[in-house]
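Asks: sharing a model that was predicted from the sequence below.
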Amino acid sequence: MAKRKQIGRRVEGWKAKNWFKVYSPEVFDKVYLGDTIANEPEKVYGRVMQTTLGEMTQDYSKQNVKMRFKVTEVAGDAAYTDFAGHEVTKDYLRAMIKRRASRIDSIVLATTSDGKKIRVTATCFTINRADASQQHAIRKEITNYILKKAKEQTYYQFVKDMVMGEISRDIFKSIKLIHPTRRVEVIKSKVIEAKTVVAQ
């Protein structure tokens, strides 16, 4: 008998919860990302939804890009998000690595024109092996470009150009003058949120 009462309470608790439809930011056309459930709207804030860029854009050549969005606003049964970061799949990266070639990673902490901080990992895949001086020059070029681009653009302009490949294509044009290059990819990003200072 006690067991039945416990099951009944679970059912009642489930019915008390509400479903919220989650959408991407306006810069990504407020695409429907999925549903999340909670017994009150306040508990939806901060939840992270994950999808692929291919599913969002209906361009399945971009299925290798995983996107993360964090809920920042709730209105009625709709939840709206902000971009939290992205990452290229490990399978895609493994396919890009070739023998007798170099993979050169650059991690850059950039600040956009409106003061948002984002950590960006960009990778250069060369056609043949680059020596130490060439690798140093490539990292410097990538770092300088990303810092300059972020400073010139708003947060959402920068994020869109980054995930849609515009930044990678521009970096490639300058890197190939330093060393024969097969591809440049921004393989990962993470938004760095400002820490809240608690008054003493």
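Replies: Received the coordinates, thanks. Residues are numbered from 1 along each chain as shown.

Asks: could you use CA atoms for every contact and neighbour count after this?
Replies: Fine.

Asks: number of residues surrounding Ala194?
Replies: 8 (other Cα atoms under 10 Å).

Asks: in the protein, where's the longest helix?
Replies: helix 132-152 (DSSP state H).

Asks: against that first model, consider the following:
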Amino acid sequence: MARKVQKKLDKWKSKSWYSIEAPDFIGKNNIGTTLAEQPEQLIGRIVEVTVGDLTNDFSKHNTKLKFRIKDINGNIAQTRFIGHEITTDYLRSIVKRQTSRIDTNLKVTTKDGYTLRVKPICFTVKRARTSQIEGIRQVMDNTVKERANELNFEQFVEEAIMGKLSATIYRNAKNIYPLRRVEIRKTEVEGMPAA
């Protein structure tokens, strides 16, 4: 005798769509939509979007921004910035033979108390000597720390994403050895001020 088949519940019918909104200082744009059964399930989710998608500028598609959903208002999920990263395919495209790649990894605190991990990267025109590499790395460290002390969190993030910080590093370090490219490879928010 055949068994009675139970009717299967469709989980999609119980879920709702929520639109995801970028923080105010990035433009409060709609950066996507997501699906959830309960609004509480969205809190803590990480969303990635490119700068090119936010600004409609195709030349900036190599920079990914990361946001974490922090709050739900109706069917709008509000986010906060947690970091950015340059895509690996773009990084591989700017690496060349017979050149020096100079990386550094810094922990900085902005004027308003946010703690960030900043990872600048620099490429020279030809291969540099160790003393020149150390000098460029020192300039990179000093420039990033100075800018972090002068700017608040939102201004610092904007400079790191839009290339102003890397342009400042380039101007300060090009006297030591000719540079081909300077980028802020990655930023991560490690701590927020106690409210």
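Replies: Cool, got the structure. Since we're looking at a predicted model, the values are computed, not measured.

Asks: so the longest helix of the first structure matches what in the second structure?
Replies: The aligned range for helix 132-152 of the first structure in the second structure is 130-150, by TM-score structural alignment.

Asks: now for the longest helix of the first structure, which elements pack on it?
Replies: Helix 132-152 of the first structure sits against strand 103-111, helix 166-175, with contacts defined as 3 or more Cα pairs under 8 Å, 6 or more residues apart in numbering; DSSP states H and E.

Asks: distance of Glu134 of the second structure from Lys107 of the second structure?
Replies: Here the distance between Glu134 of the second structure and Lys107 of the second structure works out to 18 Å (Cα to Cα, to the nearest Å).

Asks: repeat that for Met140 of the second structure.
Replies: To Lys107 of the second structure, Met140 of the second structure is 13 Å away according to Cα to Cα.

Asks: so which residues of the first structure form helices?
Replies: 2-15, 53-57, 90-96, 132-152, 155-163, 166-175.

Asks: Lys30 of the first structure is nearest to which of these?
Replies: Among the helices of the first structure, helix 53-57 comes nearest to Lys30 of the first structure, with 9.5 Å by Cα to Cα.

Asks: which non-adjacent residue is nearest the residue nearest the centre of the second structure?
Replies: To find the centre residue of the second structure, average its C-alpha atoms and take the closest one (Cα atoms, centre = their mean): that gives His84, at 0.8 Å. Closest residue to His84 of the second structure apart from its sequence neighbours, by Cα to Cα, 6 or more residues apart in numbering: Leu65 at 4.3 Å.

Asks: quick one: contacts for the one you found?
Replies: Residues near Leu65 of the second structure by Cα atoms under 8 Å, 6 or more residues apart in numbering: 48-51, 81, 83-85.
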